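Chemist: how does the following fold in three dimensions:
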Amino acid sequence: MKKRISLYVRSVLTFLRIVITKIFNIKGFHSAFIQDFSITTKISVTERGKILLKKHIHTKRNVILCAEGGTLEIGEGCFFNNGCMAVAKERITIGNRAAFGPNVLIYDHDHDISSAESIHDSGYKTSPVVIGDDVWIGANTVILRGTVIGRDCVVGAGSVLKGVYPAGSVIVQKRTENIYEKGRVSG
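Modeler: Next comes the predicted model:
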């Protein structure tokens, strides 16, 4: 009974959040009303960005979905675990039923440090990110601009991705083992 009441309260709060976000971002925010967002999920649309959310998206605590001038499109039935963040300055497209472990970061931009004296004045280089249907991304993964992950891929925890990964791939980056002895590191 207590769990049912909690689910009801969270559903009402999610509905209210979607309505309020829509009121303040009439042109830049489109969402199905059937969502399950944590109360700490942050949705931000700035600089004429757009966020497009299909139905049945589930977020845990401290998830950030941000369109800073770009478009963030998330498919039906996606799951974002604690601490995930997606920031779109150009375009991030996530397919249906994608699942993200804790602390997954998705960026479609990098600082363009080649032409500036200071990182604060650098501007950005952007390239779209595309994540296919039924993709599973492990914890602490960083997905960088220009990345395409095909449908049915599995990404191992702690990966840093940039490039094109074909459908059905299992992506695990090589790790080295560190052994700590008397203040020294060897591997």
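
Chemist: rest of the way, CA atoms for contacts and neighbours
Modeler: Will do.

Chemist: for T46, which non-adjacent residue is closest in space?
Modeler: Counting by CA to CA, 6 or more residues apart in numbering, T46 lies nearest to E68, which is 4.9 Å off, once chain neighbours are set aside.

Chemist: tell me how many other residues surround the one you found.
Modeler: Look at E68: counted by other CA atoms under 10 Å, it has 20 neighbours.

Chemist: who's in contact with it?
Modeler: S44, V45, T46, E47, R48, G49, V87, A88, K89 (CA atoms under 8 Å, 6 or more residues apart in numbering).

Chemist: might one say that S122 is in contact with D110?
Modeler: No: the pair S122 and D110 does not pass the contact test of CA atoms under 8 Å, sitting 9.7 Å apart.

Chemist: how far away is V160 from N81?
Modeler: Distance, V160 to N81, by CA to CA, to the nearest Å: 18 Å.

Chemist: from the contacts of E68, which would you call buried?
Modeler: S44, V45, G49, V87, A88, K89 (16 or more other CA atoms under 10 Å).

Chemist: which one among those gets closest to R175?
Modeler: Nearest to R175 among these is V87, at 27.1 Å by CA to CA.

Chemist: for that closest one, which non-adjacent residue is spatially closest?
Modeler: Nearest to V87 is C66, by CA to CA, 6+ apart, at 4.8 Å.

Chemist: the one you found contacts S44, doesn't it?
Modeler: Yes: contact criterion CA under 8 Å: C66 and S44 qualify, at 4.7 Å.

Chemist: related to what we said a few turns ago, the buried ones among the contacts of E68 into CSV, with extra columns for distance to G95?
Modeler: Converted to CSV, these look like this (distance: CA to CA, whole Å):
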residue, distance to G95
S44, 20
V45, 20
G49, 19
V87, 16
A88, 15
K89, 18
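
Chemist: please identify which of these is nearest to V185.
Modeler: V87 (35.6 Å).

Chemist: here is a second sequence; please produce its structure as well for comparison:
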Amino acid sequence: MAKYYSKWEKALGRWRALRLSLVNRQIHPKAEIICSHLYGTDKIAIGERSWLYYCRVRVSSHSKYIHIGARTKVECNAFLNAHKGYITIGSRCFVGPNVIIQGFGGVEIGNHVMIAGNTFISSSNHIFEGVPADEFLDREEGAKVVIHDDVWIGSNVTITAGVEIGPRCVIGAGSVVTRSIPAGSVAVGAPAKVVKSIPL
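Modeler: Here you go, the predicted structure:
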């Protein structure tokens, strides 16, 4: 752990989690929140021994919640934004640097999921057809993204709204996932296609 942050930062992170846990019982006092920005702490849950390192977690007043399980790591510059919806991340997960997760239509991530750096997960689309240009940014529709247990997502992957990735899948680096991926699959490419099966 020392390679990530100093003893002082570690102690400060533990103290901050303990202080927040006194106000919000959904934040475990043994979590570590190190130099991270949390907006809407009353709607955020963080499990035991999870640590957030120089990242942002945002739940606005019109959003639902963000729940992070136990022993999950969220790396530097990651941005979890509930954006009128919700995000759930299971236990023993890894969210790499610069990962963006947008929860407008809901994002559900299981246990033991690894998400490498610079990945973008979006649960919404803008409505373009038949919409005046000045209204385009305001017209948005959500579709839930589900990532099941034991999934490994490579770096620079984009996962679009409405996608479901089955258990024990691998998504190759740089892939664009526009359709659901069945359990036990290796998928690569843009758009991502299944190239191999993994024994379940």
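
Chemist: TM between them?
Modeler: Once superposed, chain against chain, the TM-score is 0.81 (TM-score structural alignment, normalised by the length of structure 1); 174 aligned residues with a CA RMSD of 2.8 Å.

Chemist: what I need now is the buried ones among the contacts of E68 of structure 1 written out in a markdown table, including secondary structure and distance to I171 of structure 1 for each item.
Modeler: Below are the buried ones among the contacts of E68 of structure 1 laid out as a markdown table (DSSP: H, G, I helix; E, B strand; the rest coil; distance: CA to CA, whole Å):
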| residue | secondary structure | distance to I171 of structure 1 |
| --- | --- | --- |
| S44 | strand | 30 |
| V45 | strand | 31 |
| G49 | coil | 31 |
| V87 | strand | 22 |
| A88 | strand | 23 |
| K89 | coil | 26 |
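
Chemist: can you find the partner of E90 of structure 1 in structure 2?
Modeler: E90 of structure 1 maps onto G105 in structure 2, with residues paired by TM-score structural alignment.

Chemist: trace H58 of structure 1 over to structure 2, please.
Modeler: In structure 2, H58 of structure 1 lands on K73 (TM-score structural alignment).

Chemist: what about that match, distance to R16 of structure 2?
Modeler: Noted for K73 of structure 2: a distance of 16 Å to R16 of structure 2, by CA to CA.

Chemist: what's the offset of stretch 68-84 of structure 1 from the middle of its chain?
Modeler: Using CA atoms, centre = their mean, to the nearest Å, the mean C-alpha position of stretch 68-84 of structure 1 is found 5 Å from that of the whole chain.

Chemist: ditto for stretch 125-144 of structure 1
Modeler: Centre-to-centre, stretch 125-144 of structure 1 and its host chain are 7 Å apart (CA atoms, centre = their mean).

Chemist: which stretches of structure 1 form helices?
Modeler: 2-24 (DSSP state H).

Chemist: quick one: the residue most central in space within it from A98 of structure 1, how far?
Modeler: Note on structure 1: the residue nearest the mean C-alpha position is A86, at 3.4 Å, using CA atoms, centre = their mean. Counting by CA to CA, the gap from A86 of structure 1 to A98 of structure 1 is 13 Å.

Chemist: just to revisit the earlier point, any idea how far I92 of structure 1 is from the residue nearest to V87 of structure 1?
Modeler: With CA to CA as the criterion, C66 of structure 1 and I92 of structure 1 are 10 Å apart.

Chemist: between those two, who's got more neighbours?
Modeler: Counted by other CA under 10 Å, C66 of structure 1 and I92 do not tie: I92 has more neighbours, with 27 against 22.

Chemist: thinking again about what came up before, overlap of the contact sets of A86 and A98 of structure 1?
Modeler: The contact sets of A86 of structure 1 and A98 do not overlap (CA under 8 Å, 6+ apart).

Chemist: isn't A78 of structure 2 right next to V99, touching?
Modeler: Yes: judged on CA under 8 Å, A78 of structure 2 makes contact with V99 at a distance of 4.6 Å.

Chemist: gap between the counterpart of D150 of structure 2 in structure 1 and E76 of structure 1?
Modeler: Superposed on structure 1 with TM-score structural alignment, D150 of structure 2 falls opposite D134. Distance of D134 of structure 1 to E76 of structure 1, given as CA to CA: 10 Å.

Chemist: between these two, which contacts overlap?
Modeler: Counting by CA under 8 Å, 6+ apart, the residues touching both D134 of structure 1 and E76 are G95, N96, R97.

Chemist: equivalent range in structure 2 for stretch 149-160 of structure 1?
Modeler: Using TM-score structural alignment, stretch 149-160 of structure 1 pairs with 165-176 in structure 2.

Chemist: buried residues in that stretch?
Modeler: Residues I165, G166, P167, R168, C169, V170, I171, G172, A173, G174, S175, V176 are the ones in stretch 165-176 of structure 2 that count as buried (16+ other CA under 10 Å).

Chemist: now S63 of structure 2, nearest residue through space, not along the chain?
Modeler: S63 of structure 2's closest residue in space is K84 (CA to CA, 6+ apart), at 3.8 Å.

Chemist: mind checking what that neighbour lines up with in structure 1?
Modeler: In structure 1, K84 of structure 2 lines up with G69, judged by TM-score structural alignment.
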